[in-house]
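Visitor: this one's sequence-less:
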């Protein structure tokens, strides 16, 4: 039987159909809006195009339930619609609100030639349209000339009634100048896309990442991001900041202090001097605006001392946040010969290219751009970074990229060819006990023998051995005159360290029955890192490496660690304030300064031109806020402010340690805006954090100018003889200190292996 005769006949060609408009729009929306963070990026760019100086974002469930963006920009035009509506009771298509969420409606371009001279973020008019097709979109807007705000709701690009039974026309409402966009139930009509999203916490982290990058590039704009219902924000930057200040605020002091500023442009040759390299980028653009191949770049890059596990690259081309694998590989190759293996740099790069030389319409989300002479520009930028790294005048900190978890205190492993020794001298016996080695009992002889400890496993445990300061015998001005034979020791070059005997008083934990304080104390214990605690408790202070950068060396077992004692001190003083809550000591200020005068002194140094309040109003608000609570501050924190506004005494966290009183005006000023006065627990925590920041060694912001040498000597003495002994005794170090504030720079067994090969 022939089976081929029963096979089905081939089907004919399927007809080509025109897709429904709603399906087309939903497919297009999926190309623009991938997740809540991508929707936020588009909306932030709209706010920046509107000239906003303040952008506030509120998020619920990682942006899937609620994503609200409020700005103080120019707003959306509705006046034409109002006039015609009142006159003829008809809907006007000349207004912006009715077509706001339709596809390809924009105020940025009108002809195709405009694409070659783009100076704005958006231009295609697809952001709000895409959002309206995958979420419930609400817009509230008000221009400066309007008497009230207007509210409109959208779905699938068209106006819809806010409630059943109402007309879809925009409705008047109360509101501030600017625009507020509310995105609710994102991807409610695309369940596949919704199920592909990560957890709400991970999506929220992506939102914070996007806002962090835009806040650094737009440092003059104030950014705030918080979760819905939360009293405090997770990201907040002031307006009028510089790029370096924004990096310090968002990425931390450990990153900001290691940055190098690099500028390069097409007009600079490779051998120009530093003055040409420091030329202002705006001036260069003004000179080069007639050259279509002109370009300029500004970068903040980490130096050779900064090391991280993952490269952080913030790349902006013509103010657009973009990705470029080629630029990332090139910059990483520049650092490959400088950083140890496994370490990565931090790079913020802003590249400005003539709009006629760049194509921004190559990716639906504008994540990638193409521009002329890409290879040549990248090469010049990398050469400038290389020159800055080699001529920065900073020495590199060589370190091992090892973790501090597991096996830190265990006895050193022996080599395969280990040898037994006879009875060791008395010091070596003590050394074995320090290493945790115990005698092995011999059943044949009945005597115990010690295992031999090789030189590369011996640990210096005597605190009388030499420190870095003892190698340069300079008397500290803070030392007491009764220090025995200190002049004789300095003159003879004794190997014994010159130090004053300080006996720290026991700091007992106060009894407190406030639930909020008990919870804060439990959080400190819960966050405690066991191995890092062990390192601090049994460390030997070696010396201060750099006072301004707050770097010190400590030894633990056979390892040498470089620590940021500023970060450790901040946690220490916070915990000391929490430990003595309600029973803090005090030190008197004589004569007592005026609280208002101190606050005014600090506010005068701040940039407040973008604020809607004058400096006098800001001072009054801060003074009133703190004075109203002076009784509580006196009872709980020993901060004494008299009825006539004089600061009579300050809290004393650690006897024998005096904070830098130059930071007093800044400390008093920050009590107003930085302390959360609305919640008891948050109030106690934020006040103690500010108090700890006041107590940390050194200035609040490190300046390049040299300070008073006597003050530096006194600070060195306090760090060695008061701060580090207190760290050993009282600090419960959290795991967060492991990230950038302590690194292992040497290990004795590894050093022996290195030198054995030489």
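Guide: Everything's here; your move. These numbers come from a predicted model, not from an experiment. Numbering: from 1, shown residues only.

Visitor: for the rest of this, base every contact and every neighbour count on C-alpha atoms.
Guide: OK.

Visitor: can you pull out the helices in the stretch 201-350 of the chain?
Guide: 243-251, 253-256, 274-277, 281-288, 325-336 (DSSP state H, counting those that start in this stretch).

Visitor: I'd like the ones you listed as TSV, with mean neighbour count appended.
Guide: What follows is the helices of the stretch 201-350 of the chain, written out as TSV (neighbours: other C-alpha atoms under 10 Å):
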stretch	mean neighbour count
helix 243-251	19
helix 253-256	20
helix 274-277	13
helix 281-288	14
helix 325-336	16
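
Visitor: so how far is residue 713 from residue 319?
Guide: Remark: distance between residue 319 and residue 713 (C-alpha to C-alpha, to the nearest Å) = 46 Å.

Visitor: that older thread, as TSV, the helices of the stretch 201-350 of the chain with distance to residue 751 would be great.
Guide: TSV is the format used below for these (distance: least, C-alpha to C-alpha, whole Å):
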stretch	distance to residue 751
helix 243-251	33
helix 253-256	27
helix 274-277	39
helix 281-288	47
helix 325-336	23
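
Visitor: closest one to residue 312 among those?
Guide: helix 325-336 (9.5 Å; C-alpha to C-alpha).

Visitor: helices or strands up against that closest one?
Guide: Counting contacts by 3 or more C-alpha pairs under 8 Å, 6 or more residues apart in numbering; DSSP states H and E, helix 325-336 packs against helix 374-390.

Visitor: and here is the other one:
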């Protein structure tokens, strides 16, 4: 008879779990999905002082998750215990937790990854002569192949660390089957990188294949938000900084605020004009990405009286509190923290945001709908019979006069009438936007085709043919450009009519296609154009000679001297100049052969590649180009080297001044006039002829602002 039926349960013996089982259970608490693994790795990169982070993802991070940084690296002597649990360089005693300022401190992330994936590390410090590669499994070093030793192997590599996670959750099929599709895991990874990129605008983020995310290392928080979340949020963004300390000097003299209770915050948040179905809330406490349901509810309550029901805002909040007041050791993945006076800080932040919103406006601004690129106008057959009847009634008198004046034969077919809202009113002979403004003492612009000042047309210039190239890397880059083609946007650029430049400094212009008007970022379009022209002419560039040839070192010194963040690299400015000069001079033969980028053995810059005839880039940007060619070009891989070099060259060719100049001077007016001429008569015709437009331009660089049929609908109601 069963013992349970008699009400007697025998106690089971207590056993000590195996170490491997303990570690795998702990790994499940830290690494929930690829995005949580990436978050841990990103924080390690930032702790290492990285200024450039590159992420590679395959199959949503399940097949491959790789992150490369240019931080301080890991010492060779520390590699044997790198993936063991509770090994860290961040703290040594429990009291260190009260003043922790780094992201990580427990030393469990890499250990957890080694228990649920195949982990390998490539690292190099600035003092070592080579990089070291090590492989880990279940927290210990393993041999990369059978028969080899487990010791780290010397290899080539840059300063910094590359962490490679392969086959995540290969030994935990239940966790693997519980995950979503690779596309959803990719979206979570992109969300994590985006949030850290917003909070760290001085760090350059890039990825492969992550075309949705690419930031430079010299942007501001507001620029990063515009770049990563789009113009719709950025145009309605407000900025505010506040703290617990009193700003009035008299009050500060009477009573000082206790440092233990001091805090400061910075917020970027949308005004009453922006509304979304889902709230976007980025919260960083002491630079750590965390969640706080208490604070989120309080900020939602602030907007509840401003936005309509169901609408939500965008809020980025960075809160800095004395580390002694924060307990970071309350969650395995550190996504939550506890801190003193949480309710008081939350209330003060909510009040400040509410005051900022109230000071903007007492009502929302309703705008006419702005659409992304819509493509070709609808055919006449799609118009309803009712709308056709309205058109006939409105244009009836005009049609009768036209019919009486025309002579028709019985055999001629009846002409189909085109409704007014679908008539395309463009002509190459029409006046542009600039021609409608009077100019006092207009001067002849160099490059005109005649003495009367008639502008030259690039269509009459020499055809730029694609060079013959047998390098697999270049063929792949050309194929990638073709694969990324957005058919509709490419057709718009091929058949557009230039309307005019709206803002030269902001790189905004108007173009018309069919019955639609578009506002475009001609700087972004030009950058893509010059990149594709560089690919098109690879190995067969014309030369733009520099007479006399300037010293390479002098130009780089000018650019480095203007940089403010060089201290983060750990090198002095003369050392940075030396390293960039050595890099370029050592590769001068390759630069000359492939790019017509000629540097003499003594370090003189003789010529630059000429990407587009009749177009001269702003040579004031040359020092910046030479400086970026050192750290921004991946010199270790052929394909990445060619791609990054051409991207930097395209950025150098983008029209626009080096910085905002005084528009009132005569020299500046002449420069602006020449710049506008090049944009209208050289860049836009070249866009029409050569560019294969990628879909990424639709995100923020090409916006439809008017449609003739839609305007007719608006005015019919009047």
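Guide: That came in fine, so what should we check first? Keep in mind the model is a prediction, meaning the values are calculated, not measured.

Visitor: hang on, the earlier thing: to residue 624 of the first structure, which of the helices of the stretch 201-350 of the first structure lies closest?
Guide: When those are compared (using C-alpha to C-alpha), the closest one is helix 243-251, at 26.9 Å.

Visitor: between the helices of the stretch 201-350 of the first structure, which one is closest to residue 740 of the first structure.
Guide: That would be helix 253-256 among these, by C-alpha to C-alpha, at 6.7 Å.

Visitor: average gap between the closest one and the second structure?
Guide: In the superposition with the second structure, the average deviation recorded for helix 253-256 of the first structure is 9.6 Å (mean C-alpha distance after the TM-score superposition for the first structure).

Visitor: packing partners for that helix?
Guide: Applying 3+ C-alpha pairs under 8 Å, 6+ apart, we find helix 253-256 of the first structure packed against helix 243-251.

Visitor: so what touches the helix it packs on?
Guide: The contact list for helix 243-251 of the first structure (C-alpha atoms under 8 Å, 6 or more residues apart in numbering) reads 212, 215-219, 235, 237, 255-257, 300.

Visitor: ok, 7 Å please
Guide: With contact meaning C-alpha atoms under 7 Å, 6 or more residues apart in numbering, helix 243-251 of the first structure is reached by 212, 216-217, 219, 255-256.

Visitor: same check on stretch 560-580 of the first structure?
Guide: So stretch 560-580 of the first structure is contacted by 509-510, 550-555, 653, 688-689, 692-693, 695-697, 727, 731, 741-747 (C-alpha under 7 Å, 6+ apart).

Visitor: where along the stretch 51-200 of the second structure do the helices fall?
Guide: Using DSSP H, counting those that start in this stretch, the helices of the stretch 51-200 of the second structure run over residues 109-116, 173-178, 182-199.

Visitor: how big is the offset of the longest one relative to the first structure?
Guide: Read it as helix 182-199 of the second structure. Compared with the first structure, helix 182-199 of the second structure is 5.0 Å away on average (mean C-alpha distance after the TM-score superposition for the first structure).

Visitor: give the burial count for residue 254 of the second structure, as a bare number.
Guide: 8 (other C-alpha atoms under 10 Å).

Visitor: nearest to residue 241 of the first structure among the contacts of helix 243-251 of the first structure?
Guide: Within the contacts of helix 243-251 of the first structure, the smallest distance to residue 241 of the first structure is 5.3 Å, found for residue 219 (C-alpha to C-alpha).

Visitor: now do that closest one against residue 11 of the first structure, distance only.
Guide: Distance of residue 219 of the first structure to residue 11 of the first structure, given as C-alpha to C-alpha: 63 Å.

Visitor: the two: who's more crowded?
Guide: Neighbours were counted for residue 219 of the first structure and for residue 11 using other C-alpha under 10 Å; residue 219 has more, 22 against 6.

Visitor: wait, the more buried one sits on residue 241?
Guide: Yes - the criterion here is C-alpha atoms under 7 Å, and residue 219 of the first structure meets it with residue 241 at 5.3 Å.

Visitor: what distance do you get for the residue nearest to the spatial centre of the second structure to residue 552 of the second structure?
Guide: Among the residues of the second structure, the one closest to the centroid is residue 214, at 3.3 Å (C-alpha atoms, centre = their mean). Noted for residue 214 of the second structure: a distance of 29 Å to residue 552 of the second structure, by C-alpha to C-alpha.

Visitor: just residue 135 of the second structure next, same as before
Guide: From residue 135 of the second structure to residue 552 of the second structure the distance is 42 Å (C-alpha to C-alpha).

Visitor: what of residue 692 of the second structure?
Guide: Distance of residue 692 of the second structure to residue 552 of the second structure, given as C-alpha to C-alpha: 34 Å.

Visitor: what does residue 512 of the second structure give?
Guide: 43 Å.

Visitor: just residue 14 of the second structure next, same as before
Guide: In terms of C-alpha to C-alpha, residue 14 of the second structure sits 73 Å off from residue 552 of the second structure.

Visitor: then residue 90 of the second structure?
Guide: For residue 90 of the second structure relative to residue 552 of the second structure (C-alpha to C-alpha), the value is 42 Å.

Visitor: between those two, who's got more neighbours?
Guide: Higher neighbour count among residue 90 of the second structure and residue 552: residue 552, with 23 against 17, using other C-alpha under 10 Å.

Visitor: can you report how many residues neighbour residue 284 of the second structure?
Guide: Neighbours of residue 284 of the second structure (other C-alpha under 10 Å): 21.

Visitor: and it? What does it align with in the first structure?
Guide: Superposed on the first structure with TM-score structural alignment, residue 284 of the second structure falls opposite residue 316.

Visitor: what's near enough to touch the nearest residue to that match once chain neighbours are set aside?
Guide: Nearest non-adjacent residue to residue 316 of the first structure, counting by C-alpha to C-alpha, 6 or more residues apart in numbering: residue 350, 4.7 Å away. The contact partners of residue 350 of the first structure, taken as C-alpha under 7 Å, 6+ apart, are 297-299, 315-317.

Visitor: what of residue 674 of the first structure?
Guide: Contacts of residue 674 of the first structure (C-alpha under 7 Å, 6+ apart): none.

Visitor: translate it into the numbering of the second structure.
Guide: Per TM-score structural alignment, residue 674 of the first structure is aligned with residue 632.
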